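Undergrad: Sequence and predicted model, in that order:
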Amino acid sequence: MIEHRKYTVLFLCTHNSARSILAEGALNALASDRFVAYSAGSHPGSAPNPYALELLRSQHIATEGLRSKSWDEFAQDGAPHIDFIFTVCDDAAGEVCPIWPGHPAKAHWGVPDPSRVEGSDEAKRHAFLEAYIQLRKRIELFINLPFEKLDRLAVQQEMQNIGTTLREQGE
């Protein structure tokens, strides 16, 4: 998998308002020298969840340009070539995805939906923080994979392992 360009990553979730937005922001903040992250949804909402944007800002992660968008944008001519796709919600994992040019490596990293939490603002903020922590741990493992030493199949397996191993450990 040795290449001299940045890898592109697409995080998918149904509404592209919380988990996928958190993941896009986190990856771009952690490894923008080697990766370009995007996010999208099968049925995008009108805007990112305000709690997601608030959390990213609290982590000193830029939120300019983050928006809820359809995954169709990334299956069209002229769209960025996508190397890796992660579904971060169970709904998107079960949907029929578009055919992605270049056949990117895919993995499912299910994370509970923080936007479904009811109660106080504090409870909602806590749920978003928990989702962010889970995603960040996975992203940190992913960006530290030895891509130059792994073939495509091995990378795909490692991507899946990151999602299942941490889930089994209860993150």
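TA: Here it is on my side, so go on. Numbering: from 1, shown residues only.

Undergrad: contacts and neighbour counts: CA atoms only from here.
TA: OK.

Undergrad: so what secondary structure elements neighbour the helix ranked longest in the chain?
TA: Counting by DSSP state H, the longest helix found in the chain is helix 121-143. The helices and strands touching helix 121-143, judged by 3 or more Cα pairs under 8 Å, 6 or more residues apart in numbering; DSSP states H and E, are helix 19-31, helix 50-58, helix 152-168.

Undergrad: redo that, cut-off 6 Å
TA: Of the remaining helices and strands, none touches helix 121-143 by 3 or more Cα pairs under 6 Å, 6 or more residues apart in numbering; DSSP states H and E.

Undergrad: Give me the contacts around it.
TA: Here helix 121-143 makes contact (Cα atoms under 6 Å, 6 or more residues apart in numbering) with 114, 117.

Undergrad: how many degrees apart are it and helix 19-31 in direction?
TA: Put simply, helix 121-143 runs at 50 degrees to helix 19-31, going by axes from the mean of the first three to the mean of the last three Cα atoms, to 10 degrees.

Undergrad: buried sites along helix 121-143?
TA: Buried residues in helix 121-143, defined by neighbour count with 16 or more other Cα atoms under 10 Å: 124-136, 138-139, 142.

Undergrad: nearest to residue 162, of these?
TA: residue 138 (6.1 Å; Cα to Cα).

Undergrad: Included below, for side-by-side comparison, is a second structure:
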Amino acid sequence: MSAPTHHRDNLSIDQALALRTAAVRLSDTFRDMFGTETIERFLHSSYDEFAGRAVVLNYLPLLAERFARQRLKALARVEGKAHDGIPVVLFLCTHNAGRSQMAMGFFTHYAGDRAVAWSGGSEPGSRVNPAAVAAMAERGIDISGEYPKPWTDEIVRAADAVITMGCGDACPVFPGRRYEEWVLDDPAGMDVAAVRPVRDEIERRVRVLLDELGVPAA
């Protein structure tokens, strides 16, 4: 994750209240695993990450809370504080706006609660590609509520498999993970018709991955 830029110095009253409320909710979930300082540090650094490129400022506290929750879940796995035995797959691409979002959408759709999918980007965009959203909607999968985000060390370390799609040397490498590169066209700038073949190839590969992981597809 990039270095904090302390965008919280210019918080509105509503945003400050929303962040305090988010910290309480996160504490309710993770207080048995982490101290208040750790929880708030993850929340605030997540906020700073999104604040530098946010399009709609009103959603920043919610995005920060969602990302901090994911990061804290990952840290709990890394530190052995969570033992659900469910495999975690991390899908990575450059902007986390197209390929990795579609892959996560298919994986979650087919795996249900039998596995977990996360996604991230080396240079996260400002929103998910609308053509990718439309292409996935054609398959009955809604990714419109997703958002581009970076990866962090704890998220990569918590993953059992890391699937990369075009992030090149920027993709993280940690020992003991399963790594696989999927060579796929970048849907950036494509219309829905051009995205469909990419979408279909991602679906095929996700189903193969689920089979290899021993996760029955729904």
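TA: Sure thing, it's come through. What you are looking at is a predicted structure, and each value in this text was computed from that prediction instead of being measured.

Undergrad: on that earlier part again, what's the closest of the buried residues of helix 121-143 of structure 1 to residue 52 of structure 1?
TA: Closest approach to residue 52 of structure 1 among the buried residues of helix 121-143 of structure 1 (Cα to Cα): residue 128, at 6.5 Å.

Undergrad: So what does the closest one match up with in structure 2?
TA: By TM-score structural alignment, residue 128 of structure 1 lines up with residue 195 in structure 2.

Undergrad: Count the neighbours of residue 87 of structure 2 for me.
TA: 16 (other Cα atoms under 10 Å).

Undergrad: Can you tell me the closest non-neighbouring residue to it?
TA: Among residues not flanking residue 87 of structure 2 along the chain, residue 115 sits closest, at 5.1 Å (Cα to Cα, 6 or more residues apart in numbering).

Undergrad: Looking for the alignment partner of residue 150 of structure 2 in structure 1.
TA: Applying TM-score structural alignment, one finds that residue 150 of structure 2 aligns to residue 70 in structure 1.

Undergrad: how much space between that match and residue 115 of structure 1?
TA: Using Cα to Cα, to the nearest Å, residue 70 of structure 1 is found at 19 Å from residue 115 of structure 1.

Undergrad: Those two: who's more crowded?
TA: Set residue 70 of structure 1 next to residue 115 and count neighbours by other Cα under 10 Å: residue 70 wins out with 20 against 17.

Undergrad: if I read this right, the more buried one contacts residue 39, doesn't it?
TA: No - Residue 70 of structure 1 lies out of contact with residue 39 (Cα atoms under 6 Å); the separation is 8.7 Å.

Undergrad: which residue is nearest the centroid of structure 2?
TA: When Cα atoms, centre = their mean is applied to structure 2, the residue found nearest the centroid is residue 119 (3.5 Å).

Undergrad: Map that one across to structure 1 for me.
TA: Using TM-score structural alignment, residue 119 of structure 2 pairs with residue 39 in structure 1.

Undergrad: What strand or helix carries its match?
TA: Per DSSP states H and E: residue 39 of structure 1 is located in strand 35-40.

Undergrad: any idea of the angle that strand forms with helix 19-31?
TA: Going by the same axes, to 10 degrees, strand 35-40 of structure 1 makes 170 degrees with helix 19-31.

Undergrad: how far apart are strand 35-40 of structure 1 and its match in structure 2?
TA: With mean Cα distance after the TM-score superposition for structure 1, strand 35-40 of structure 1 departs from structure 2 by a mean of 1.0 Å once superposed.

Undergrad: which secondary structure elements does that strand contact?
TA: Judged by 3+ Cα pairs under 6 Å, 6+ apart, strand 35-40 of structure 1 is in contact with strand 7-12, helix 19-31.
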